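> With the input below, show me the fold.
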Amino acid sequence: MFTTNVGSVDRAFRIVLGLVLIALVFVGPQTPLGWLGLVPLLTGFMRTCPLYSLFGLSTCSTK
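Okay, here's the model as predicted:
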């Protein structure tokens, strides 16, 4: 269904960024915009990014 196009460093960055943004909902400025963190969090866990697929990009290492 989906092809993997998110590499390990990109994946780790997306997960951390997603968690930080979601934390903004509960601490700090408590802005609802923090829920946008779900996007990088989900793309990190799924290891695929729809925008990367659209533009034919990949951060996976080649073997």
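
> C-alpha only now, for contacts and for neighbours.
OK.

> residues in contact with residue 14?
Applying C-alpha atoms under 8 Å, 6 or more residues apart in numbering, we find residue 14 in contact with 40-41, 43-44.

> So for this structure, the centremost residue is which one?
By C-alpha atoms, centre = their mean, the chain has its centre lying nearest to residue 40, at 2.2 Å.

> Let's see this one next, to set against the first:
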Amino acid sequence: MKCNVGKTDRVLRIIAGLVIIGFGLALQNWWGAVGIVPLFTGIVRWCPAYVPLGISTNK
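This next block holds a predicted model:
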């Protein structure tokens, strides 16, 4: 698994994931679960959606 998420992309994904999880918890609904995706892809620095599109923000 080659890293395809760069530093800025990683930080934005982690922040977005935490914010979405926070809103989901505050509103007590399922949206918090959606925040797991950007949080996970930011932590592991690999996005499966980037692979078929040939995108990499990693320099």
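
> before we move on, the earlier item: check whether the residue nearest to the centre of the first structure really touches residue 15, as I assumed.
Yes: Residue 40 of the first structure lies in contact with residue 15 (C-alpha atoms under 8 Å); the separation is 6.3 Å.

> how about the contacts of residue 14 of the first structure in a markdown table, adding distance to residue 30 of the first structure and secondary structure?
Shown next, in a markdown table, are the contacts of residue 14 of the first structure (distance: C-alpha to C-alpha, whole Å; DSSP: H, G, I helix; E, B strand; the rest coil):
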| residue | distance to residue 30 of the first structure | secondary structure |
| --- | --- | --- |
| 40 | 19 | helix |
| 41 | 19 | helix |
| 43 | 23 | helix |
| 44 | 23 | helix |
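
> Put the buried members of those residues into a PyMOL selection.
Here is the PyMOL command that picks out the buried ones among the contacts of residue 14 of the first structure, judged by 16 or more other C-alpha atoms under 10 Å:
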select buried, resi 40+41+43+44
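
> picking that back up, so what does the residue nearest to the centre of the first structure match up with in the second structure?
Using TM-score structural alignment, the equivalent of residue 40 of the first structure in the second structure is residue 38.
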